[in-house]
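Engineer: sequence plus predicted model, see below.
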Amino acid sequence: SGAGRNLDAILLPKVECAAHVQALDLLLTQLEKEHGLDVGAIGIEPQIESARSLRNIDEIATASPRVQTLVFGPADLMASVNMRTLVVGEQPVGYDTGDAYHHILMTILLAARTHGLQAIDGPYLQIRDLDAFRRAAGRTAGLGFDGKWVLHPTQIEAANEIFAPRQADYDKAEMILDAYEFHTSAAGGGRGAVMLGDEMIDEASRKMALVVSAKGRAAGMTRTTAFVPPAP
């Protein structure tokens, strides 16, 4: 109760089913009413940490309007499926092709996107191995995750860098948005597909650019190029 209105969300570990989320929702509602807080303001972040929770992920994601984020809990999930490694986040012994976590990560990501939630990767426990942390974070950032837990201050800068777009990608995204807005307008000819340099851009390009642009703006990035409409 001391945190009061400063409390944004609560991580809920070991979630197995919707009932676990709903129980916390009820408890939070009771506490909010008791302490005069806005009912429903405190979010819930379920952590997906077992085979059962992964199977029940859609019902977990929709168990309460408070659910904001789906979080991957790698260590417990690895134990749940009997994965043959003791290094959290690393490939198991004998798995020499592909990524042993790809199905898990994509299941969490697709559920999050389906239900309008954030997808957050879990921690990398070897805190002194920053290169390995970067490798693990780069994997989930590339898939489309919104962020990753950090366990040590040395991981913060790396995480911020990896989950923000590269400057060239941010500049290109903003350029696509400006160019598409101009060319689809009456002044630009009202066209639905146009060329930007050697690349055709259309509505799908705009949607992809919006993702990169939003992440860049959230990271406080400033564009270094500007779109100049072609002369009439």
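Structural biologist: Looks like it came in fine. Numbers count the residues shown, from 1 in each chain.
Engineer: all contacts plus neighbour counts: C-alpha atoms, from now on.
Structural biologist: Noted.
Engineer: all the strands of the protein, residue numbers only.
Structural biologist: For the chain, the strands defined by DSSP state E occupy 9-15, 43-48, 69-72, 118-121, 147-148, 194-196, 199-201.
Engineer: possible to save those strands as CSV with distance to residue 27 and mean neighbour count?
Structural biologist: Formatted as CSV, the strands of the chain follow (distance: least, C-alpha to C-alpha, whole Å; neighbours: other C-alpha atoms under 10 Å):
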stretch, distance to residue 27, mean neighbour count
strand 9-15, 12, 16
strand 43-48, 12, 25
strand 69-72, 19, 26
strand 118-121, 23, 24
strand 147-148, 27, 23
strand 194-196, 53, 13
strand 199-201, 49, 12
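Engineer: as JSON lines, those with distance to residue 217 would be great.
Structural biologist: Listed next are the strands of the chain as JSON lines, based on distance: least, C-alpha to C-alpha, whole Å:
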{"stretch": "strand 9-15", "distance to residue 217": "23"}
{"stretch": "strand 43-48", "distance to residue 217": "24"}
{"stretch": "strand 69-72", "distance to residue 217": "20"}
{"stretch": "strand 118-121", "distance to residue 217": "17"}
{"stretch": "strand 147-148", "distance to residue 217": "15"}
{"stretch": "strand 194-196", "distance to residue 217": "22"}
{"stretch": "strand 199-201", "distance to residue 217": "21"}
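Engineer: put this next to the first one:
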Amino acid sequence: MGQGQQEQVSTSLAGAVSEEISASLAPVDAELERRYPGDPGTRQPVHTVYVPGDVFAADTVRSWGEKALTALDRHAPDAASFAAVLGLSDELAEPVYARVRAKLEHEPVEDLRVDFEDGYGPRPDAEEDESAARAARLIAEAYQNGTAAPYMGIRMKCMEAAVRDRGIRTLDVFLSGLMAAGGLPEGLVLTLPKVTYAEQVTAFARLLEAFEKAHGLDAGRLGFEIQIETSQSILATDGTATVARMIQAAEGRATGLHYGTFDYSACLGVSAAYQASDHPAADHAKAIMQVAAAGTGVRVSDGSTNVLPVGPTAKVHDAWRLHYGLTRRALARAYYQGWDMHPGHIPTRYAAVFAFYREGFEQAADRLARYANRAGGDVMDEPATAKALSGYLLRGLDCGALDIGEVARLTGLTRADLESYAVPRRGDLTVSTH
């Protein structure tokens, strides 16, 4: 048969067969759209900083940046010394160090949670009321005057009987204070801790729904993170994955799953000396969280380390190496967010994040450019890989590891182009263009 000869096409099935199949799968199509909408395409912070409700102040964000810079000046005053501590290559040493210092000066905290749970503890009602009202006022003022972190909010007490009423009241005081100060900021985040049953998630969703109705807000305006800190949140009594049920129980309001390193470890009986985010029990929990959240638009966050970089330089360096290593480990496992508990942690948080994106930047840019231009190479990439490559570059841009100019220079793509690959339409990931 000649190369230019037109093929004869024939079929055997009537058109009605396809229509009947489509009709039978219509409910499944609707379920896929509802339950697995895909990533929202918005910025995900690289960390969450927790500050007790009685400690939070108007200058907290700036203070954390200043303290982190002081720690750098004292324990790693230049790129070479910082790189030596963390094992950064000569190629990465200067750009990472310079970007870390710039980040600490201009945006030291990406996500801040004013804590009214473990970090705050039980207090007289009048005192907690005042702290919650104060947090609302200070956060509203920060967004109004441009000093806020990109994301800010509170962690209330959980929905268990002993503290439920107190947690509900704190949330009400805080949200009402924001409304009185001008409305809910775009970067508002709420965290529900110590969830054990999906019904608690639904109850919290109802609570937020009631607040929206009371203030005439759009339905679904308030979302929240679910903190995974108990064995029951991973595996239910019937052997099913509770965390997957919790995502659905939130009725579209769940925005994140945050792993609680120490509560979860203690729940499983892990000795205090071995409670860490790289413990096998932690890996198991986060793997289940990751699979349950995939495709739902709910993002997963790693936990924290309680080893603080304080004291003499040698001790600080040891803590920095530990934190850097745990952060790099999490990034490789696609946990792009974690918790930071001390200002001394954020230099190594950003060092790990910036090194992660910069060291793989050129290869990712080259692969995505070849994919976009349908050019050959030593790797045959599929649409799913293009999604991962563009997502990698976008996260690098959002945190400050990369600049749009260098990304555009190597890929030939705009940010809008990257976003179109990172958040494709349903079905685009199943058909290769190669």
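Structural biologist: Perfect, thanks for sending it. All values derive from a computational prediction rather than experimental measurement.
Engineer: tell me the counterpart of residue 2 of structure 1 in structure 2.
Structural biologist: Aligned by TM-score structural alignment, residue 2 of structure 1 pairs with residue 177 of structure 2.
Engineer: list the contacts of the nearest residue to that match once chain neighbours are set aside.
Structural biologist: Nearest residue to residue 177 of structure 2, sequence neighbours excluded (C-alpha to C-alpha, 6 or more residues apart in numbering): residue 136, at 5.3 Å. Going by C-alpha atoms under 8 Å, 6 or more residues apart in numbering, residue 136 of structure 2 touches 174-175, 177-178.
Engineer: the spatially most central residue of structure 1 and residue 72 of structure 1, how far apart?
Structural biologist: Residue closest to the mean C-alpha point of structure 1, counted by C-alpha atoms, centre = their mean, is residue 146 at 2.3 Å. Distance check for residue 146 of structure 1 against residue 72 of structure 1: by C-alpha to C-alpha, to the nearest Å, it reads 12 Å.
Engineer: between the two, what contacts are shared?
Structural biologist: Common neighbours of residue 146 of structure 1 and residue 72 (C-alpha under 8 Å, 6+ apart) are residue 120.
Engineer: now the residue nearest to residue 177 of structure 2: which helix or strand?
Structural biologist: Element membership for residue 136 of structure 2, per DSSP states H and E: helix 125-145.
Engineer: and that helix, which stretch of structure 1?
Structural biologist: Helix 125-145 of structure 2 maps onto no residues of structure 1, going by TM-score structural alignment.
Engineer: now that helix, how far from the centre of its chain.
Structural biologist: 24 Å (C-alpha atoms, centre = their mean, to the nearest Å).
Engineer: how about stretch 44-57 of structure 1?
Structural biologist: Worked out by C-alpha atoms, centre = their mean, stretch 44-57 of structure 1 lies 16 Å from the chain centre.
Engineer: picking up where we left off before, neighbour-wise, which of the contacts of residue 136 of structure 2 leads?
Structural biologist: Within the contacts of residue 136 of structure 2, neighbour counts (other C-alpha atoms under 10 Å) peak at residue 174, which reaches 25 neighbours.
Engineer: just give me the match in structure 1 for residue 332 of structure 2.
Structural biologist: Matched by TM-score structural alignment, residue 332 of structure 2 corresponds to residue 142 in structure 1.
Engineer: end to end on stretch 246-255 of structure 2, go ahead and measure it.
Structural biologist: So stretch 246-255 of structure 2: terminal residues 12 Å apart, C-alpha to C-alpha.
Engineer: again, but for stretch 69-87 of structure 1
Structural biologist: 25 Å.
Engineer: buried stuff in that stretch?
Structural biologist: By neighbour count on 16 or more other C-alpha atoms under 10 Å, the buried set for stretch 69-87 of structure 1 is 69-79.
Engineer: re earlier: check the contacts of residue 136 of structure 2 and tell me the two furthest apart.
Structural biologist: 174 and 178 (6.4 Å; C-alpha to C-alpha).
Engineer: quick revisit: could the contacts of residue 136 of structure 2 go into TSV alongside distance to residue 398 of structure 2?
Structural biologist: As requested, the contacts of residue 136 of structure 2 are arranged in TSV below (distance: C-alpha to C-alpha, whole Å):
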residue	distance to residue 398 of structure 2
174	29
175	28
177	30
178	27
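Engineer: and of the residues you listed, the nearest to residue 296 of structure 2?
Structural biologist: So of the contacts of residue 136 of structure 2, ranked by how close each gets to residue 296 of structure 2 (C-alpha to C-alpha), first place is residue 175, at 26.4 Å.
Engineer: contacts only, for the closest one.
Structural biologist: Taking C-alpha under 8 Å, 6+ apart as the test, what residue 175 of structure 2 contacts is 136, 184.
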